[in-house]
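prediction below, plus the sequence it came from.
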Amino acid sequence: MAAHGPYLIRLTHKLETDGRIFFLPSDKVYGYLLPYKPKGPMIELVLESFTVGRSVKANHRILPQTGQVRFKHFDAISKVQFALIKDKIGVFLEDRSSNGTYVNRTLVGRSKRVLLSHNDKIGVTEPKAIHFIYMHSNQDQYPIELTQKYTVAQELGKGACGTVMLGVRKEDSTQVAIKIIKKKEVALLPSSNKGNVLNEVKMLRAIEHPCVIRLEDAIETPDTLYIILELADGGELFDKIIEKTRFQENEAKLYFYQIVSAVEFMHSKNIAHRDLKPENILLVSDDESRPLIKITDLGLSKFVDFTTHLKTFCGTPQYLAPEVLFSRVRGSGIYDHKVDMWSLGVILYILLCGCPPFNPMHPKKSLVQQVTDGDYSFPESQWASISPEAIDLVTQLMTVDPKKRLGAAEALVHPWLADKEIQLKAEALMRPNVNREPATSIASKTRSGVSALFKRPAEEANGGQQCKRTKQ
């Protein structure tokens, strides 16, 4: 029998002695049950009837609290909420509850059964909740190099560079995100041969920042690159923007300080993101009182040829810096870390007013021309309540000339972000176990030089383009 880590629970044939329950080992695993929210160890299913509920006699007992996460509506859970039953046809879920068990948000109904499929989502007492995920044990569609270490579950999302799947590390049952990049669909850098990929992974694994998604591992086959990433399951900043429309200024500042802190750290390690946008900024949880963010795909530029990727980019250029768009036309591909700073300016603009700075329906200019001209404004109807310091930071980030555009270290000491209360809140989120004053990596001697930069007129910072409040 294969060895398993302490967090992979194998429940098999039950033996009762003196009121105590024992489980005998078996290798006949037909599926997995993954406690998703709250997170828990992945369970290997072997028993032909496997029960879940709050009773101590259930094969899997639902507890009122796991770590710091409480099981919502725990008191409504039945002693035996549901059972997983295997027969010749397949695996069925049988609802044995009083308050409802849901499969893919559809009520099963007391004493009724539903045939389960791979990645079916199970909710307990709540139709919209995902408490468990059922997975077949057959993982043949994935290479053995991956399935030896990870069980692949449901799809989390798709992007220009590949598909992201939920995964579970078998060694300790840690949930991870697995980014699957098909080589024939995405141009990889010539240096991305097997040896170099492993070297890059080793380097990137050593880089840790509380607001950067950690790269855990990478597995390469002749056709596919699998990048294993830390999982942040609070959703995308993009979805939060859609939900809230716009952020209060101090709220935006708390998010943005974390984002800039992460970018400054990565730039100090000579790593540029090149594809910053709200979809690539994730929330650790859905707890709005503690909005810790994490930037994902920061190490992707080490593997993916972004020059080719951006040349073939067919979506909106809303977040791309002017020099990136120029390079697409000229074919030069020459630009540096400052492309990230322009993207940060666009993100901040959207956080503060709820709208993008460039209008795809502009009667005279294409979106690309608006970006390359730096043709944006601050309509009074949307910006009247926003501080001049915030507008100044947006302007100095969205400066067409990258030589005049703020760097990440400079942005961190801009007067708008030099808010001690916000910095302390952000640092408490990023480093909850450290009791110290907020710090940036910029040297004190740089601060005096930076202060003069912030006194420049906005139109000078933006290469002559005046970006001021306008009436609309």
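Happy to help now that I have it.

use CA for all of it now, contacts and neighbours both
OK.

and the residue nearest the centre of the chain?
By CA atoms, centre = their mean, the chain has its centre lying nearest to L282, at 3.5 Å.

am I right that that residue is in contact with G234?
Yes - using CA atoms under 8 Å, L282 makes contact with G234 at a distance of 6.9 Å.

second structure follows, compare the two:
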Amino acid sequence: MAAEELDPTQSTQQSTQSSSQTTTQGDPCLPDKGVWGSLIPVNDANPFVKRIDFLKSKLSYTIGRSRRDPTVDVSFKYFLRMSQVHCVFEWDGEETSTSAILIRDLNSSNGTYIRGVRIGRNESRLIRDGDEVSFAPVSHRPDRTTRDDRDDYRFKFRHMACKQRSREGLYESYDVHCVIGKGAYGTVVKALHRRENKWYAVKMFSGDRLRELLSATVSGGSARRMDATAAHLKQEVQILQGLRNPYVCELKEAFFEGYSVSVVLELAKGGDLMSYALKHDVLLEPEGQYFTYQICEALDYIHSQGIAHRDLKPENVLLTDDAPPIVKLADFGLAKVIDSLSDMQTRCGTPAFAAPEVFDDSTEGYDKVVDSWSLGVMLFMLLTRKTPFTDTSNEPNWPLLEDFNLSDAGVDFIRRLLELKPQARMTPAQALNHAWIAAQGPKQRARLLQREESLLREAARRQATPTPEERVEESQSKKRKASVQQLGKSMSTMSVGNEDGPAAKRTRAEQGIIVRHAPEPPRPVMPWTPIDPNSDEIPGLGLLQE
């Protein structure tokens, strides 16, 4: 029987799957023993889609809009762009790391898409863990506020056929929760570290995408050279993993499985600087000084480690949920390592924020001061909501800063960042001593100390969870301790009974049984027999003395 899609008038707790499917109510991305694959909705705001599980008892599932066609296993009746019988997911039945799952288009009208690439009509493609699947072209509207979430039928596919997958690599320590965004090379998910009780952001980079990039970047594309480059990639990630700065988004660890990479990053819950600026219309000058100092600290640190960001923009400046927020410079990690597989001559970055020498073919590479230029452009835009340059002039619109009442020191700060000659451009280290932000230093350090103390107190409250072996040992220890305590209480409460009064009652904790199905009758009180000093009987034993 075909699965019925969720009706908006029904409870959102109802399943979208057929009776032959089950929906796990826990972590939506954890592998399940009885499941060989799952489709996880990318957009949780769509009320018509839920997680879809493919059970191992059935090797293929047909997707479509029809509710009457008996061949359709999962039906999306409200997705009008889907064909009546759209595509089919097929599993080869293997439960090893080499198990294969393919998706076959069934002559659909609007197409079936993997990672944004359309599958030909009646053609098949292998689908891998983490791939994004959609059953029609993804529409992008310029006005994001008017996008209809109910028309978003994108899913992330999870390959769960391998029995050991749930305890390998990333899943050995992390519970993956949900998709929170998409990066340049993969999907970003939110994950919980089970032992630390702490949330992280995980960037999952598609193996196919990295393989294509390596093949195109490495001269000749030979397997040996690609493997050597991949090994170099791991070394670079280890370098990034060692970065420690309060204003840099921490790369905790990375997991490599073939060409697929999962990078665990510090989770910044406050959004990014662009969203912050849009929410507040423009940044006031004190806010600009506050954030700029932190960004310069982060840039100076990564430059001292031999790393250039090369794509500095408000979207890559993440914020914590503190009040006021703390900057976390991000997106200079694995994506930048991949971009720089050859050398610094790679023409990368967002054009609006990129320094002039990046696009100058006459120059041989460029220096880390490209980040200073990007900072100047970004700061100008955040303070004025306009770009510093126009189509008709290469000279920054300096009068606009005066219109927004920026101080002379602030104007000079931006002028020195937007120097056309890289040699004359102010570096982040020099910027920290500039009069416009130098006074921020002591204030920022004091705030960091307060935040560190707060985090330490929180970590003390959130103690690491014990391992399964530790749980068993702790449980056995508690049982032994409870038995000894119960024995001690029983012996310490022994007393001479009172014929006229009821027997002493034990508390529910002492009873060891929480629920009683019926009240027990009171036990009869046995009074002590008076002792006859002239008797030959031994008191309490009923034996005669010889």
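Everything's here; your move. These figures come from a predicted structure and were not determined experimentally.

and the TM-score between them?
Between these two chains, after superposing, the TM-score reads 0.56 (TM-score structural alignment, normalised by the length of the first structure); 306 aligned residues with a CA RMSD of 4.0 Å.

need the contact list for the residue nearest to the centre of the first structure.
Contacts for L282 of the first structure (CA atoms under 8 Å, 6 or more residues apart in numbering) come out as A232, D233, G234, G235, E236, L237, I293, K294, I295, T296.

counterpart of it over in the second structure?
Under the alignment (TM-score structural alignment), L282 of the first structure pairs with L318 in the second structure.

give me the element its match is part of.
strand 317-319 (DSSP states H and E).

okay, the very next helix or strand once past that strand sits on what stretch of the first structure?
Per DSSP H and E, the first helix or strand lying C-terminal to strand 317-319 of the second structure is strand 327-329. Per TM-score structural alignment, the counterpart of strand 327-329 of the second structure in the first structure is residues 293-295.

chain center to the matching stretch: distance?
Averaged C-alpha coordinates place stretch 293-295 of the first structure at 7 Å from its chain's average position (CA atoms, centre = their mean, to the nearest Å).

now what about that stretch, what contacts it?
Under CA under 8 Å, 6+ apart, the answer for stretch 293-295 of the first structure is 210-213, 232, 255, 258-259, 262, 280-284.

mean per-residue distance, that stretch to the second structure?
Once fitted to the second structure, stretch 293-295 of the first structure is off its aligned match by 0.6 Å on average (mean CA distance after the TM-score superposition for the first structure).

how close does the closest residue to G349 of the second structure other than its chain neighbours get to K336 of the second structure?
Spatial nearest neighbour of G349 of the second structure, excluding adjacent residues (CA to CA, 6 or more residues apart in numbering): D311 at 4.5 Å. Distance, D311 of the second structure to K336 of the second structure, by CA to CA, to the nearest Å: 9 Å.

please identify which of these two sits among more neighbours.
Taking other CA atoms under 10 Å, D311 of the second structure and K336 do not tie; D311 has more neighbours (22 against 17).

check contacts around H434 of the second structure.
H434 of the second structure sits next to F413 when contact means CA under 8 Å, 6+ apart.

sorry, that was for G31 of the first structure
Listed by CA under 8 Å, 6+ apart, the contact set of G31 of the first structure reads E44, L45, V46, Y134, M135, H136, S137, N138.

what segments of the first structure are helices?
144-147, 194-205, 237-244, 249-268, 306-311, 322-330, 338-353, 367-373, 380-383, 388-397, 408-412, 420-430, 444-453, 458-461 (DSSP state H).

for those, give me JSON lines that also has distance to T106 of the first structure and mean neighbour count.
Below are those laid out as JSON lines (distance: least, CA to CA, whole Å; neighbours: other CA atoms under 10 Å):
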{"stretch": "helix 144-147", "distance to T106 of the first structure": "31", "mean neighbour count": "15"}
{"stretch": "helix 194-205", "distance to T106 of the first structure": "41", "mean neighbour count": "15"}
{"stretch": "helix 237-244", "distance to T106 of the first structure": "24", "mean neighbour count": "14"}
{"stretch": "helix 249-268", "distance to T106 of the first structure": "36", "mean neighbour count": "21"}
{"stretch": "helix 306-311", "distance to T106 of the first structure": "40", "mean neighbour count": "18"}
{"stretch": "helix 322-330", "distance to T106 of the first structure": "47", "mean neighbour count": "17"}
{"stretch": "helix 338-353", "distance to T106 of the first structure": "36", "mean neighbour count": "24"}
{"stretch": "helix 367-373", "distance to T106 of the first structure": "43", "mean neighbour count": "18"}
{"stretch": "helix 380-383", "distance to T106 of the first structure": "42", "mean neighbour count": "15"}
{"stretch": "helix 388-397", "distance to T106 of the first structure": "46", "mean neighbour count": "22"}
{"stretch": "helix 408-412", "distance to T106 of the first structure": "48", "mean neighbour count": "23"}
{"stretch": "helix 420-430", "distance to T106 of the first structure": "37", "mean neighbour count": "18"}
{"stretch": "helix 444-453", "distance to T106 of the first structure": "58", "mean neighbour count": "12"}
{"stretch": "helix 458-461", "distance to T106 of the first structure": "55", "mean neighbour count": "18"}
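
between those helices, which gets nearest to L166 of the first structure?
L166 of the first structure sits nearest to helix 144-147 of all the helices of the first structure, at 13.0 Å, using CA to CA.

of the contacts of stretch 293-295 of the first structure, closest to K121 of the first structure?
Using CA to CA, A232 is the member of those that sits closest to K121 of the first structure, with 18.5 Å.

could you tell me how many residues sit around P31 of the second structure?
P31 of the second structure - counted by other CA under 10 Å - has 25 other residues nearby.

that one and F157 touch, don't they?
No - assessed by CA under 8 Å, P31 of the second structure is found out of contact with F157, at 11.6 Å.

residues contacting the residue mapped onto M430 of the first structure from the second structure?
Under the alignment (TM-score structural alignment), M430 of the first structure maps onto L448 of the second structure. Applying CA under 8 Å, 6+ apart, we find L448 of the second structure in contact with P246.

in the lengthiest helix in the second structure, what counts as buried?
Looking across the second structure with DSSP H, the single longest helix is helix 468-492. Across helix 468-492 of the second structure, burial judged by 16 or more other CA atoms under 10 Å covers Q486.

in the first structure, what stretch matches the helix or strand just after that helix?
The helix or strand immediately downstream of helix 468-492 of the second structure is helix 508-511, counting by DSSP H and E. Alignment of helix 508-511 of the second structure against the first structure: no match, by TM-score structural alignment.
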